[in-house]
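# below: sequence and its predicted model.
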Amino acid sequence: MALWSEERPSEDVHRVLEPDGSLVGDPPDLDDDELRELYWTMKLTRAFEDRALRMQRSGEVSIISRCRGEEATPLGAAAALDPGDWCFPLYRQRSALVYWGVPLDRQLANLMGAEPETVDEHLPFDDRPEPPVNFSPGYIPLGANLPNTVGSALADKLNDRETVSLTFVGDGSTSEGDFHDALNFAGVFEVPAVFVCQNNQWAISVPAHRQTAAETFAQKGDAYGVPNERVDGNDVLAVYQTLKDAVDRARDGGGPTFVECVTYRVVEHNTADEPSVYRDDDLREEWLERDPIDRFEAYLLAEGVLTDDEIESMAADIDEEVQAAVDAAREVPRSEPERMFDNHLRGESWKESHQRAELRRELDGENPFTDWTGEGFE
């Protein structure tokens, strides 16, 4: 049994803002425009995901994993990067993509099963600059991006580039072998990589205390000689401050850092999940009171960075931006089903050829459960 108290909000973390938005530590050196941008990004991310959820319920989107209540962790981490750096997200880091300008309509089109890269010239996806931070595709295989990040960082180190590679890992994915391989390699070769554990305390229906007997996830870095920190993942200023130090350290040749951001998954794992069968609603309510947007908004209002009128105006602008993204994404034609096989391997394996043939027969209305000679499988 872990030494921590299952999923109760922890006080043993670095924090700049209390849950009520009051200062408890020194804030990072960000001007008012940068603070507004962080707030705008979290609000836009939440509005976008709320709309995507409604589209999923109506059948336009097949499935979605939201970062509601966790927006501060990926945002604060991504904001610490510089143009030219690399970010390897999973599927719950949308605020990171939004912050660096990955277009909402592209993101939504992908959720709808369409490919903006293949559309006609008259559609609004062409001729837009790529985001200044390099993003890998969002990965579903958990843990796979950890060694990819180490490889990216090692390549930059060997080529004397001042570039940092940052990735995310869930609390559950720390049980994957890729996690241990990546941290060990990063520690031995002192690569410029930053690993962010977005500890939302649930790996689908498995609680965090079933993943480790260690007191914290952060301390797992000790085994590999990787410096580590533990931060309040619902405090965007604390996340940014901690990750900025880690990114700067990596860029200056100081090697990797592992940061655990303690947050909570207040929604379902994805839209195929029903959390009420395994989770305590009273505990969820306790975490809802620590909402990262409400906390940051209270701080900005108290500091005079924002006014109530400005917040109301922002909400209207965000609604318009989300609607424009929906309208544009709906214009993108659906991708050909066989595109799912592209870019998996260099060349084509027998299994892939077989799966392509099965898909073609299914699309043609034939029985896919036959071999290539037409005989049924026994």
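Perfect, I can see it now. Numbering: from 1, shown residues only.
# alpha carbons only for contacts and neighbour counts from here, please
Will do.
# closest to the centroid, which residue in this protein?
The geometric centre of the chain, computed from its C-alpha atoms, lies nearest to residue 93 (C-alpha atoms, centre = their mean), at 1.7 Å.
# check the gap between that one and residue 142 for me.
Counting by C-alpha to C-alpha, to the nearest Å, the gap between residue 93 and residue 142 amounts to 14 Å.
# kindly report the same for residue 69.
Between residue 69 and residue 142 the distance is 21 Å, computed by C-alpha to C-alpha.
# count of residues packed around the closest residue to residue 300 other than its chain neighbours?
For residue 300, ignoring the flanking residues on the chain, the nearest one in space by C-alpha to C-alpha, 6 or more residues apart in numbering is residue 306 at 5.6 Å. Taking other C-alpha atoms under 10 Å as the criterion, the count of residues near residue 306 is 18.
# what do you get for residue 155?
Using other C-alpha under 10 Å, residue 155 has 15 neighbouring residues.
# quick check, it in a helix?
Yes. Residue assignment for residue 155, taken from DSSP: H, G, I helix; E, B strand; the rest coil, places it within a helix.
# before we go on, here's another structure to hold up against the first:
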Amino acid sequence: MTNPNNATITTVHTAEFTAGDALKIPTLRILRDDGSLYEGAVAPDLDKATALKMYDTMVFIRVLDERMLAAQRQGRISFYMQCLGEEAATVGSAAALDDKDMIMAQYREQGALRYRGFTLEQFMNQLFSNEKDLGKGRQMPVHYGSKDIYYMTISSPLGTQIPQASGYAYAQKLRGLNNTTICYFGEGAASEGDFHAGLNMAAVHKAPVIFFCRNNGYAISTPANEQFVGDGIACRAVGYGMKALRVDGADILAVYQATKMAREHALATNEPVLIESIAYRLGAHSSSDDPSGYRSKEEEEKWRQNDPISRYRLWLIEKGWLNDADDKATIETLRTEILDALKVAEKVAKPGIEHLISDVYAEPIPALQQQLDDLKAHIRKYPDAYPVTAGRLD
């Protein structure tokens, strides 16, 4: 039988349903909570320098998150988002990539950014939106971006980066580049229309993109079991005709291995792959969220035993690559360095007001220039309401 509909046709003679739970995707686990390997598991081939860079990045992000959430509570920055409990997912996946693979993040992937080389000063400049910020102060905190290290600037609306990643990866293929694009998003963003459009586009046009879904249990306050009844997110990829992997997102060795495998497949076949990371969001959704309103302390404590940093630390110590005493000293040093950098960045001047309209067009159009002129006139009229900006208009 010819098949113009591109669907597999198997003939039956009595009607029968295919159940929604017919496809069960297993979860890759390599590292136990005590730092030992599961029976039959094989650790990926990591050299000591890479393994320690992965660990140092996770620890840096944990300390940065701790310090900057406190800074937000003190009123020093306006907003913050932690990746507490998901450090292994973002760092392990970034470590498996080439430095010129494009990263399109959602907003909880500061681990991938740090692994690529984003400096402490660059983090602070963005968080304080000062004149040294690469984004010229036009983004809210944690909306990072860096052209130099192939990290696309983050957008607030959920899911926008998913079809963009499909298009970018398709362009990589057309240009003959031996690189892929990784696109991070949460399971809540997988409920957006852009998710379905982006995956279908990548599958049909054979774009070498890795879709990395962080299924952390909650879309802000909505638990996963109120978002969908299917077997997570990975099974949706199969429906679009692409390969899928599910991984323990608190197991950095498993995340690294899964991402390395996905990258190799994407480049060898020019086909997309979806990875679903299962790792509980230990912190609040953001500094504006209070998780006590929708989940219990007991639930949080249960998952806290699954800490990705502790698990990986034990494995490194067992291999003789990490000394526990030195590790504690490093954490204290980091706390000092981050606090010192914070104090410097918060005193740096804000960007000039002209940057509100720069980079929109090669040359500001008359309408934008008029709006800027009107704004300056308003500030001059009410200088007491804008004490910092009023003196820097010319």
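Received it, and whenever you're ready, just let me know what you need. Owing to the predicted nature of the structure, the values given are computational and were not obtained by experimental measurement.
# superposing both, give me the TM-score.
Here the TM-score of the superposed chains, computed with TM-score structural alignment, normalised by the length of the first structure as the reference length, equals 0.84; 349 aligned residues with a C-alpha RMSD of 2.8 Å.
# circling back: so which of residue 69 and residue 142 of the first structure has more stuff around it?
residue 69 (25 against 19).
# just give me the match in the second structure for the more buried one.
Counting by TM-score structural alignment, residue 69 of the first structure lines up with residue 85 in the second structure.
# list the contacts for that match?
Applying C-alpha atoms under 8 Å, 6 or more residues apart in numbering to residue 85 of the second structure gives the contacts 250, 279, 280, 281, 282, 283, 304, 307, 308.
# filter those residues to the buried ones?
250, 279, 280, 281, 282, 283, 307, 308 (16 or more other C-alpha atoms under 10 Å).
# show me the contacts for the first one.
In this structure, residue 250 of the second structure makes contact with 85, 86, 87, 88, 89, 278, 279, 306, 307, 308, judged by C-alpha under 8 Å, 6+ apart.
# export the residues you listed to TSV and tack on distance to residue 42 of the second structure?
Shown next, in TSV, are the contacts of residue 250 of the second structure (distance: C-alpha to C-alpha, whole Å):
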residue	distance to residue 42 of the second structure
85	23
86	22
87	21
88	18
89	19
278	20
279	21
306	20
307	21
308	18
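# quick one: which of these sit in strands?
Judged by DSSP state E, the contacts of residue 250 of the second structure include residue 278 as members of strands.
# just curious, which of the contacts of residue 250 of the second structure is nearest to residue 267 of the second structure?
For residue 267 of the second structure, the closest of those turns out to be residue 89, at 21.3 Å, with distances computed as C-alpha to C-alpha.
# what's around the residue lying closest to that closest one once chain neighbours are set aside, how many residues?
Nearest non-adjacent residue to residue 89 of the second structure, counting by C-alpha to C-alpha, 6+ apart: residue 249, 4.8 Å away. Here the count is done by other C-alpha under 10 Å, and residue 249 of the second structure has 30 residues near it.
# what does residue 249 of the second structure correspond to in the first structure?
By TM-score structural alignment, residue 249 of the second structure lines up with residue 233 in the first structure.
# the aligned partner of residue 257 of the first structure in the second structure and residue 74 of the second structure, how far apart?
For residue 257 of the first structure, the aligned position in the second structure is residue 273, judged by TM-score structural alignment. Separation of residue 273 of the second structure from residue 74 of the second structure (C-alpha to C-alpha) stands at 42 Å.
# got the residue ranges for the helices in the stretch 151-300 of the second structure?
Along the stretch 151-300 of the second structure, the segments classed as helices by DSSP state H, counting those that start in this stretch run 161-174, 193-205, 234-239, 252-269, 297-304.
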